[in-house]
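1. Make a model of this:
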Amino acid sequence: MGFGFDFENILSKAAETVDTASKGAADAAGAVAQTVSSAATAAGKAAIDTTKAASKVAGSLTGTIAEGACSAGRAIAASDIGKAASGATDIIGGIAVGAATEAMRQANNVVSDAASAMEDGVNFLKDNSFSARLKRARLESFKHGMKQGIYLAGQRRFDFYYAYLAILCFFLRCDGEFSKEEQDWLGNSLESMSFGESLPTSVKARMREIASNETLTFDDVKEHLDKVSLVSLDAIKEHIQIAVELDGEVTEEEQRADRLFSDYVAARAVCISLDDNWADKVVEKSVREYGENIERINREFREKTKLQDEDTAFVIGATMLQVVRVLAINALTQIEDAGQCNTKEQVLHDVQNDLFQKFNDSGAPGSTPLYASKHHILTARGVPYDATRYAGESLKLFQGANHRFATLGHDPVLGLLFGTANIMTNSITCVKSTGTLGIGLRIPMTFSVAYDFTGKNPQIAEPVSTIRMLINSGKRVVEEPSAAAAALIKQIVHIGTDLYTPCGIQLPFANLALDKAHVEKLTEYVSTGDVLKVGAQAGMAVLINWLIAALHGCSLIFKDDASDYAFDLHQTRTKKIILISNTLATSSSVIQAAITKNPKCLDLGGAAVLVYRLFTDLSFIARLKEEYVNSKLDEIYDTRERELLG
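-> Model prediction:
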């Protein structure tokens, strides 16, 4: 056929059409980015709603705890402990001063650590707040929207290339001939069809495929024409019309091909209203696709992080260990009356006797004022600061069991110094109040304790110097360390036997700040035994959690899974196992407390660990889900971008 025309001229005009199409596609890209960003904002909101409530509660609790700790630290630092330490210097010398100074230093450290912990907590809350996560979701969705927009704009331009080439080849082949000259011309034309840009390899391959299709029909051409706008079709029709009439001769085949193309353009023009809304359709389709991708990835994440069959054994094992921990600690810390019927007291005394059997009980058995022989330390049942009777007239230091809250030997911390010294010197050190309303300076006062000829029936005798008592016990440590060691063992065992009795043991330093009555009242609500119990509950819960996490983590070694996020997804299942077991164990303590009507059976330490893990683990899972979803979306849109760029 006589088909000849200036291909470069036509392409330059087509380039203008491409610019128009690209501009429309770019506008659509912006709309896609904006609308997809809004859709993903809602999706991001839904992704973090699962942890919003728990994070709010746990965050509130954490802030309250930190604020309470900070307030407690300030109260300690500003209390009368400093005044008591200053007054004690004149009485007990440098040792007491050092102890009081250390107490003040520790109090200041509490304030500093609490403030630092509170600041870290606030920063953590900010990073994991609803608004922060929503902002990150917006940024990620806008990025994905831009990639989708770029992809659509580029694809629109390439669709124009395919349509233009397809209709051109159809006209070249419409007369049934495709000469060697036409083939060479078309091949050279394909090389110049990039409009000054480097086309991706995939686009060039597709164009060569269209050009080499010897059975190309108009139905095949329509598949490409359907993907371009009416404006682009008009431009192509105009260029083809010019090309057909260039040689002044129009064959019947060319006329028939031209009619097919004109009819197609006219049919498309009837649907112009629909065609004008193509950008809205593209945006709608992209948003719908984005939502479907998020939903699919969320389902995939839930599927990979839900507990598997092999995880059931870990849940059962972890729950059993945690429940045993709750029951065992409650049994060991059960309140029992002091005396022969107290099983814990008997066990501790048996341990003490076994240890004392290893000591060499040599030397003079008799005791003198401010000196207890090692034989007396090893064989006497009780301790001198447990004496409640007076050798002479009543000194009114305390009444009965109230002596625990008046003697420094029963202080769980100060007792390590004063209680041990009292045992080595057969003495008792009490505190004398010089303040009013239960608050004021407490001055340590020491009295000797006399025993009968059998080494029993201790009675409080005359007052002695506290400094002299401490000096004598200090010399004893140097001269007879075995006696000092026996006295220290006896002190620790005695505190242990009194921890879980009805009176209990007061909090450290309490009787330096409060009088006997207020210390006793405070101990009714919270004692050293309660603090140790809660600490043991929390410590054992953490230990069991660590053990379960280690064992469950080892199971990943036997799985051949080298996929992305394999370890993090497995770790999420581990955290779920621990959360379930901790929740069941803490709930079991509530049931036990309700049945026994004893609130001290509550697993407060385990509950604190559970609240902490709820806060941290749910935040971890939410962050991992956010990273996982964004990573999978990045894969989708980055793949399209790579395909676009070849």
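
2. Could you use CA atoms for every contact and neighbour count after this?
-> Will do.

3. okay, now Phe615: neighbour count?
-> The local packing of Phe615 (other C-alpha atoms under 10 Å) involves 21 other residues.

4. Could you do the one 3 residues further on as well?
-> When neighbours are defined as other C-alpha under 10 Å, Leu618 has 22 of them.

5. how near is the closest residue to it other than its chain neighbours to Ala42?
-> Nearest residue to Leu618, sequence neighbours excluded (C-alpha to C-alpha, 6 or more residues apart in numbering): Thr51, at 6.1 Å. With distances taken as C-alpha to C-alpha, to the nearest Å, Thr51 is found 15 Å from Ala42.

6. These two - which one has more neighbours?
-> The neighbour count for Thr51 versus Ala42, taken as other C-alpha under 10 Å, is higher for Thr51 (20 against 15).

7. That one touches Asp617, doesn't it?
-> No - using C-alpha atoms under 8 Å, Thr51 and Asp617 do not qualify as a contacting pair, with a distance of 9.9 Å.

8. Run the chain-centre distance for the top helix by length along the chain.
-> In the chain, assigned by DSSP state H, the helix with the most residues is helix 7-78. On the basis of C-alpha atoms, centre = their mean, to the nearest Å, helix 7-78 sits 21 Å off its chain's mean C-alpha point.

9. same check, this time on stretch 380-400
-> Remark: stretch 380-400 is offset 54 Å from the chain centroid, using C-alpha atoms, centre = their mean.

10. Check which residues of that stretch are buried.
-> Neighbour-count burial for stretch 380-400, counted by 16 or more other C-alpha atoms under 10 Å, picks out Gly382, Val383, Pro384, Tyr385, Asp386, Ala387, Thr388, Arg389, Tyr390, Phe398.

11. Okay, now it: how far is its last residue from its first?
-> End-to-end for stretch 380-400, by C-alpha to C-alpha: 20 Å.

12. contacts for it?
-> 403-404, 406-407, 409, 419, 422-423, 426-430, 449-450, 455-456, 458-461, 490-491, 494 (C-alpha atoms under 8 Å, 6 or more residues apart in numbering).

13. Now, these that are in strands?
-> Those of the contacts of stretch 380-400 mapping onto strands are Ser427, Ile428, Thr429, Cys430, Val449, Ala450, Gln459, Ile460, Ala461, per DSSP state E.

14. So the fourth one sits against Ile460, correct?
-> No - under the contact definition of C-alpha under 8 Å, Cys430 does not touch Ile460, with a separation of 11.4 Å.

15. how about Glu393, secondary structure?
-> coil (DSSP: H, G, I helix; E, B strand; the rest coil).

16. any idea where the helices of the stretch 301-450 of the chain begin and end?
-> Ranges of helices within the stretch 301-450 of the chain are 311-332, 343-356, 374-379, 415-425, based on DSSP state H, counting those that start in this stretch.

17. one more, for comparison:
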Amino acid sequence: MNSEIFRNRKKQMIEDLDDTVNKLKNKHKEAVMARSTVENTGQILDNLDKRFCKETGLTESDVVFLFLATGLQIARQYLLSNDRCRLDAKQGDKAVESVLSLAPPNWKDILTQSVPYDAIKTGSHAFATGLGGSTHRYRTLGHDPIFGWVFGTANIMTNSLTKTNFETYQVKNMQIVRHYPLGVAGMLNRAVSYSVNDPKLLAVSVARQAIHFGSDYFTKQGLPVPIIATIDNELAGKMVSEWNIDMWAITRGMTVAAFINQLIAIIHGLFYTGTTRMERKLYETRTRKILSYSNLIATSSNTAVVAITHNMQKLDVGGMAVTIYRLITDAKFIRQVKEEFIFGSYHDMLIN
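-> Coordinates of the predicted model:
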């Protein structure tokens, strides 16, 4: 082996050794940094938590959106209180008739005839039913927005009426004739039998039930809140007749509240200037805070007003439902983003 080859090999070995030493030094530095990070995990996580709070804290422009959203929600509560925007029973029926004006005559007659659970007149064999013009909606299962699809449809098929205590009557020419043979079980059994023998009757009865819901939905008495009438009939009566808290009031409140939330979220999103995925999530966290805070403030103020004035017609049940939904879903989203931000940043510290 000549000296030139030897020198080249020696040089290569020294370079390889230096490279190995440098790599070991770098790994040692990384190990030292990782050890330092691990030893100070508590402090680092606390700092990241503070950083997250700072990154997602409401800015001056966010506060403007907060007041705007709160103002819109409060205005909605009092401009669209439970007793506003309602039809009387005749107007409701007229609206349904106009929708069905193009239907074939025979179907139109079937679909617009009175439903048996609207009967309040009694015959000689039925008395003290407790049903009247202002009480029958919260005392009959046919008007329950959930149970009505079963019992109301069955009542239409069998010309019967079932009260919220499941007491069932036979109806003829819109007059309560007598208790139904074998009660609610006999009525349901006959309805099932009719459905099997004539499926079209079931289809028409379901359609009639839906149409009746539609005609009653927007009226002054409205449709009672599902299931409550079965549990506490007196409470259901107060909610419908005195407080105007029914399905129309609740769903209207929920719809308008959700619309305002969506509108604010869209407008606030237009001011986003970030570029990364995490920045997008942090900005959305601020958006959700605006919505949660505004909904909570509006609901709290509404509850306070109702408590002070004792005017239950002002109670915004639909808005409360939206507020509860937002608090739950927004808190879950913020928690997930916070975990991703903190532990993602911590992971980057360990590997970088």
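
18. Would you pull the TM-score for this pair?
-> Overlay of the two chains. TM-score (TM-score structural alignment, normalised by the length of the second structure): 0.62; 310 aligned residues with a C-alpha RMSD of 5.0 Å.

19. In TSV, list the helices of the stretch 301-450 of the first structure along with mean neighbour count and distance to Ala84 of the first structure.
-> As requested, the helices of the stretch 301-450 of the first structure are exported to TSV (neighbours: other C-alpha atoms under 10 Å; distance: least, C-alpha to C-alpha, whole Å):
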stretch	mean neighbour count	distance to Ala84 of the first structure
helix 311-332	17	36
helix 343-356	16	34
helix 374-379	20	31
helix 415-425	26	16
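
20. could the ones you listed be laid out in TSV, adding distance to Thr639 of the first structure?
-> Conversion of those to TSV gives the following (distance: least, C-alpha to C-alpha, whole Å):
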stretch	distance to Thr639 of the first structure
helix 311-332	35
helix 343-356	69
helix 374-379	81
helix 415-425	70
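
21. Of those helices, which is nearest Phe142 of the first structure?
-> helix 311-332 (38.3 Å; C-alpha to C-alpha).

22. by contact count, what packs against the closest one?
-> With contacts taken as 3 or more C-alpha pairs under 8 Å, 6 or more residues apart in numbering; DSSP states H and E, helix 311-332 of the first structure sits against helix 528-554, helix 566-596.

23. what's the angle between it and helix 528-554?
-> Compare the direction of helix 311-332 of the first structure with that of helix 528-554 by axes from the mean of the first three to the mean of the last three C-alpha atoms, to 10 degrees and you get 160 degrees.

24. residues touching the residue lying closest to Gly529 of the first structure once chain neighbours are set aside, list them.
-> In this structure, Gly529 of the first structure finds its nearest non-sequential neighbour in Leu499, 5.2 Å apart by C-alpha to C-alpha, 6+ apart. Shown in contact with Leu499 of the first structure (C-alpha under 8 Å, 6+ apart): Ile505, Thr528, Gly529.

25. Just give me the closest of the residues you listed to Lys521 of the first structure.
-> Closest approach to Lys521 of the first structure among the contacts of Leu499 of the first structure (C-alpha to C-alpha): Ile505, at 11.6 Å.

26. Distance-wise, check the closest one relative to Asn511 of the first structure.
-> Distance, Ile505 of the first structure to Asn511 of the first structure, by C-alpha to C-alpha: 11 Å.

27. Now list whatever residues contact both of those two.
-> Contacts common to Ile505 of the first structure and Asn511, judged by C-alpha under 8 Å, 6+ apart, are Phe405, Asp411.

28. Out of the ones in strands among the contacts of stretch 380-400 of the first structure, who's the most crowded?
-> Ranked by neighbours (other C-alpha under 10 Å), these are led by Ser427, which has 34 neighbours.

29. ok, it - contacts?
-> Leu370, Pro384, Tyr385, Thr446, Phe447, Ser448, Val449.

30. Try it again at 6 Å.
-> Residues near Ser427 of the first structure by C-alpha atoms under 6 Å, 6 or more residues apart in numbering: Pro384, Phe447, Ser448, Val449.

31. Under the alignment, what does the third one map to in the second structure?
-> Pairing criterion TM-score structural alignment: the partner of Ser448 of the first structure within the second structure is identified as Val171.

32. Next, count neighbours for that match.
-> The burial count for Val171 of the second structure: 27, using other C-alpha under 10 Å.

33. I'd say it and Ser160 touch.
-> Yes - with contact defined as C-alpha atoms under 6 Å, Val171 of the second structure counts as touching Ser160 (5.0 Å).

34. Can you tell me the element the residue lying closest to Ala510 of the first structure once chain neighbours are set aside falls in?
-> Leaving aside its sequence neighbours, Ala510 of the first structure sits nearest to Val519 (C-alpha to C-alpha, 6+ apart; 6.3 Å). For Val519 of the first structure, the element it lies in under DSSP states H and E is helix 516-525.

35. which residues are contacting that helix?
-> For helix 516-525 of the first structure, contacts defined as C-alpha under 6 Å, 6+ apart pick out Phe405, Ala406, Gln506.

36. Specify which member of those is nearest to Asn582 of the first structure.
-> Asn582 of the first structure has its nearest neighbour among those in Gln506, at 30.2 Å by C-alpha to C-alpha.

37. any idea how far Ser427 of the first structure lies from Thr407 of the first structure?
-> For Ser427 of the first structure, the distance to Thr407 of the first structure equals 11 Å [C-alpha to C-alpha].

38. Now do the same for Gly222 of the second structure: helix, strand or coil?
-> What three-state DSSP gives for Gly222 of the second structure is coil.

39. and it, how many neighbours?
-> Gly222 of the second structure - counted by other C-alpha under 10 Å - has 27 other residues nearby.

40. and it, what is it in contact with?
-> Residues in contact with Gly222 of the second structure, defined by C-alpha under 6 Å, 6+ apart, are Asp216, Asp246.

41. If we use 8 Å, what do you get?
-> Gly222 of the second structure sits in contact with Arg137, Asp216, Val240, Asn244, Asp246, Met247, Trp248, where contact means C-alpha under 8 Å, 6+ apart.

42. Tabulate those residues (a markdown table), appending distance to Met349 of the second structure and neighbour count.
-> Formatted as a markdown table, the contacts of Gly222 of the second structure follow (distance: C-alpha to C-alpha, whole Å; neighbours: other C-alpha atoms under 10 Å):
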| residue | distance to Met349 of the second structure | neighbour count |
| --- | --- | --- |
| Arg137 | 65 | 27 |
| Asp216 | 63 | 23 |
| Val240 | 60 | 22 |
| Asn244 | 58 | 26 |
| Asp246 | 56 | 25 |
| Met247 | 54 | 21 |
| Trp248 | 54 | 25 |
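
43. If anything else comes up later, I'll come back, but that's it for now.
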